[in-house]
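In: take this sequence and fold it.
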Amino acid sequence: MSVRRLLRHPWTGLLRHPWTAFLGRRTARLVLSLGVVLTASFVMIRLIPGDPVRAALGVDAAPGLVAARRHRLGLEEPFLSQYRHYLDGLVHGDLGTSLVTGTPVAELVRTRLPATLEIAGLAFLVTLAVALPCGLLAAIRTRDGRHPRTELAFTAVTAGLAGVPDFVLAAGLTALLAVGLPLLPVAGAAGIESFVLPVLALSLAPTAVLVRIVRVEALKVLNEDYMRTARGKRLPSARRYLRHAAPNMATAALTVAGSLLPALIAGTVLVEKVFARPGIGSAMAQSVAAQDYPVVQAMVLVLGTTVLLAGLLVDLLLAVLDPRSAIRES
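Out: Next up, the predicted model:
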């Protein structure tokens, strides 16, 4: 699209611009996904058997007290009426009140969310910082069938780590680094040392998955014609790999990293429970056991929204790195 035409018809040109279409599709997808998450957070907690009011007040609570609490919370209303009230509350910024503690859920989210974002964000950065260079180095060392023992060891270690659940890694790291070798604190959120174990437990499996994919993509890049040309010109190794190979494999690596984000954020639920960290995940685990409807709904909504926004940021970053992808989807 020419600049002259865009200046002559700015709104028409802007609406037809590939980036506008790309952002419009991503925004529509985000809104639709948020609607699904919002509805799922409301419905699924109500599928859990039991009476949340009875669970909150105790089994010895008087029937009249239980009935009055249910009426005050609107739990006796039809399902659609409860859903309408839930949406109305969200529009006005009201996430409800905890059935167990009586505190506003919005306050609970405000105090708990930063702790979850800290360990999830650090785990994601560690995953990228380790997987990208290690995958490239593994591809360089094992290119064209060289060093088969290194390739075998790489495959065995990464496959083993990728298949271990987060809570098993958390328990194993605790036993090794906090109990067997008392180098790090077992639990809590005091000091920089307290981040090491939960971040490791969250990032080890995604790192193992991503580093394998980075190696495969790097092997493809290293066999491209322009890489052969660079080797033929005897360019320095650092220039060949960092300037030519790394940027061309970054798009695929970031795409996979974006797909690993939901599992990484969901893993905070168990990891925070294991390490007694005061985050969204531990609060949601406690609330599910107590059938605390408002808290569980809010936590699922917050975690789901975080995943969706992180995915949107990854899509935008990929589009910036490779503008052709945005134009191609138009």
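In: can we go C-alpha only for contacts and neighbour counts from here?
Out: OK.
In: roughly how far is the longest helix that the chain contains from the heart of the chain?
Out: Secondary structure of the chain per DSSP state H: the longest helix is helix 105-142. Counting by CA atoms, centre = their mean, to the nearest Å, helix 105-142 is centred 9 Å from the centre of its parent chain.
In: name the residues of the very next helix or strand once past it that are buried.
Out: Using DSSP states H and E, the helix or strand that follows helix 105-142 towards the C-terminus is helix 148-162. Within helix 148-162, the residues that count as buried by 16 or more other CA atoms under 10 Å are 151, 154, 158, 161-162.
In: next up, the contacts around Pro104.
Out: Pro104 makes contacts with 95-98, as judged by CA atoms under 8 Å, 6 or more residues apart in numbering.
In: how much space between it and Leu219?
Out: Note on Pro104: its distance to Leu219, by CA to CA, to the nearest Å, is 53 Å.
In: Three-state assignment for Leu183, please.
Out: With DSSP: H, G, I helix; E, B strand; the rest coil as the basis, Leu183 sits in coil.
In: how about the strands in this structure?
Out: In the chain, no segments count as strands under DSSP state E.
In: so for it, the centremost residue is which one?
Out: For the chain, Leu261 is the residue whose C-alpha lies nearest the centre (CA atoms, centre = their mean; 3.1 Å).
In: Leu308 is in contact with that one, correct?
Out: No: the criterion here is CA atoms under 8 Å, and Leu261 misses it with Leu308 at 9.4 Å.
In: hmm, back to that, tell me which two of the contacts of Pro104 sit farthest apart.
Out: Within the contacts of Pro104, Leu95 and Ser98 form the most distant pair, 9.3 Å apart (CA to CA).
In: give me the common contacts of the two.
Out: Common contacts of Leu95 and Ser98 (CA under 8 Å, 6+ apart): 104-105, 294.
In: ok, the residues you listed vs Val53, which is closest?
Out: Using CA to CA, the shared contacts of Leu95 and Ser98 come closest to Val53 at Pro294, 11.7 Å.
In: now the other sequence, so there's something to compare against:
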Amino acid sequence: MTTANSAVASTPATPTSGPQAGPGGRLSSALTHHWVRFAVRRLARLLVSVWVLVTASFLMIHLIPGDPVRGAMGPTAPAELVAARREALGLDDPLWVQYWDYLRGLATGDLGTSLISQLPVADVVAQRLPATVSLAALAFLAAVTVAVPLGVTMGVLTRRGRGRRTELAFTTSSVVLATVPDFLLGVGLVYVFGVQLGWLPVAGNVGPEAYLLPVLSLAVGPAAILARIIRVEMVTVLEADYVRTARAKRLPAPRVYLGHALPNALTAALTLGGLILGAMVASTVLVENVFAWPGLGSTIVSSILNKDYPVVQAIVLVYGVGVLLVNTTVDVVLALLDPRSMIRED
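Out: Have a look, this model is predicted:
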């Protein structure tokens, strides 16, 4: 080694700092900038959506024909009692005063008082919400647990035009299962497993086994839809160049399918999964009534029948906020998995 080369080799590298220090620093700074813009956009969209939802839920009670208090208390209720109840609810105040009181109540957790039971609506929601959330969450987990391995397997078996009969059978059965309404499927399951065979309870939350039929009713259709999407994405991803390269390197098949193909195939499925979870939360309304499940779904139906509008308002608000939070969470997860989708928005 020459003296000049020795001097160069022994000279320590000058440390660099700051976003302009090199390509890596500039890339990190640009990515941080994109994340800030993404967070601001999503937060603004969420706040505007929540405001629209809150305003719509407030106007609900004012758009109902007739007097909601008279409708809830019945035509035989004394006029003095109806007037006193209207005054207690603040329905005689100007609309803007009612709207302000409604917003202030939401900010403090006050959702009003039930017209029928005279209980705080927040207590009614808090009592019923866990049953609905547990039902929807278990159904979503069941749908994903079935759909992901099934979609991946079908994608591998039917790639490059293989397994025509298998593809036809899978596509036909998934379409049929996806088109059957969940409440109708629930009725069929009640008849078979509850009435005819007597294996499972058909009403109420009487134990862990009571979850099986309502969870199955909610999960079958979404699982069929999600499995079809994952199969299509897997067929496309398996023809990508990086998968071909992985095969050329003689990597084990599980590593090729699960390590290289599956993460990319799940991107589109994750978007659909967020929509499915939001729809599944809404579907609990009908399924809970089929199985007499003690959740928000059965409560909102009974409240509509009894014209208990404050309870209906609160449950609609809870369902709406839940769907908005699910969609926002899916957007964030997608951005984490694929930052290019976030950058493309800019």
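In: so what number do they get for TM-score?
Out: Scored by TM-score structural alignment, normalised by the length of the first structure, the superposition of the two chains gives a TM-score of 0.92; 324 aligned residues with a CA RMSD of 2.0 Å.
In: quick revisit: let me see the contact set for the equivalent of the residue nearest to the centre of the first structure over in the second structure.
Out: Correspondence of Leu261 of the first structure to the second structure, assessed by TM-score structural alignment: Leu277. With contact taken as CA under 8 Å, 6+ apart, Leu277 of the second structure is in contact with 136, 140, 323, 326.
In: what about Thr328 of the second structure, distance to Arg42 of the second structure?
Out: Going from Thr328 of the second structure to Arg42 of the second structure by CA to CA gives 7 Å.
In: again with Val156 of the second structure
Out: In terms of CA to CA, Val156 of the second structure sits 36 Å off from Arg42 of the second structure.
In: what do we get in the first structure for Ser117 of the second structure?
Out: In the first structure, the residue paired with Ser117 of the second structure is Thr101, using TM-score structural alignment.
In: now which residue in the first structure aligns to Val206 of the second structure?
Out: Looks like Val206 of the second structure aligns to Ala190 there (TM-score structural alignment).
In: count the neighbours of its match for me.
Out: 10 (other CA atoms under 10 Å).
In: Leu95 and Ser98 of the first structure: who's more crowded?
Out: Applying other CA under 10 Å to Leu95 of the first structure and Ser98 shows that Leu95 carries more neighbours, namely 23 against 19.
In: so what's the more buried one up against?
Out: For Leu95 of the first structure, the contacting residues are 89, 104-106, 294, 298, by CA under 8 Å, 6+ apart.
In: where in the first structure does stretch 226-239 of the second structure align, residue-wise?
Out: The aligned range for stretch 226-239 of the second structure in the first structure is 210-223, by TM-score structural alignment.
In: list the buried residues for that stretch?
Out: Residues of stretch 210-223 of the first structure classed as buried: 210-219, 221-222 (neighbour count, 16+ other CA under 10 Å).
In: using a markdown table, lay out the residues you listed together with distance to Leu75 of the first structure.
Out: Shown next, in a markdown table, are these (distance: CA to CA, whole Å):
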| residue | distance to Leu75 of the first structure |
| --- | --- |
| Leu210 | 45 |
| Val211 | 49 |
| Arg212 | 50 |
| Ile213 | 49 |
| Val214 | 50 |
| Arg215 | 54 |
| Val216 | 53 |
| Glu217 | 53 |
| Ala218 | 56 |
| Leu219 | 58 |
| Val221 | 59 |
| Leu222 | 62 |
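In: and for the closest residue to Ala246 of the second structure other than its chain neighbours, the neighbour number?
Out: Take Ala246 of the second structure and drop its neighbours on the chain: the residue closest to it by CA to CA, 6 or more residues apart in numbering is Val256, 6.4 Å away. For Val256 of the second structure, the count of nearby residues is 19 (other CA under 10 Å).
In: repeat for Thr267 of the second structure
Out: 18.
In: over to Leu46 of the second structure?
Out: Close neighbours of Leu46 of the second structure, defined as other CA under 10 Å, add up to 17.
In: can you check the one 3 residues further on too?
Out: Look at Ser49 of the second structure: counted by other CA under 10 Å, it has 15 neighbours.
In: what of Tyr86 of the first structure?
Out: When neighbours are defined as other CA under 10 Å, Tyr86 of the first structure has 19 of them.
In: test my guess that Pro198 of the first structure contacts Ala170.
Out: Yes: at 6.9 Å, Pro198 of the first structure counts as touching Ala170 under the criterion of CA under 8 Å.
In: between the two, who's got more neighbours?
Out: Remark: of Pro198 of the first structure and Ala170, Pro198 carries more neighbours, 29 against 22, as counted by other CA under 10 Å.
In: counterpart of Gly24 of the first structure in the second structure?
Out: Aligning on TM-score structural alignment places Gly24 of the first structure opposite Val40 in the second structure.
In: its match: how many residues sit nearby?
Out: When neighbours are defined as other CA under 10 Å, Val40 of the second structure has 12 of them.
In: cool, Thr271 of the second structure as well?
Out: Neighbours of Thr271 of the second structure (other CA under 10 Å): 15.
In: ok, it to Leu31 of the second structure distance?
Out: As judged by CA to CA, Thr271 of the second structure and Leu31 of the second structure stand 22 Å apart.
In: again with Ala219 of the second structure
Out: Look at Ala219 of the second structure and Leu31 of the second structure: by CA to CA, they are 38 Å apart.
In: neighbour count: these two, which is higher?
Out: Neighbours per residue, other CA under 10 Å: of Ala219 of the second structure and Leu31, the larger number sits with Ala219, 25 against 16.
In: map Gly304 of the first structure onto the second structure.
Out: Using TM-score structural alignment, the equivalent of Gly304 of the first structure in the second structure is Gly320.
In: for its match, give me its contacts.
Out: Counting by CA under 8 Å, 6+ apart, Gly320 of the second structure touches Leu53.
In: what about the closest residue to Phe38 of the second structure other than its chain neighbours, distance to Ala39 of the second structure?
Out: Distance criterion CA to CA, 6+ apart; nearest residue to Phe38 of the second structure, sequence neighbours excluded, is Met342 at 6.6 Å. Separation of Met342 of the second structure from Ala39 of the second structure (CA to CA) stands at 10 Å.
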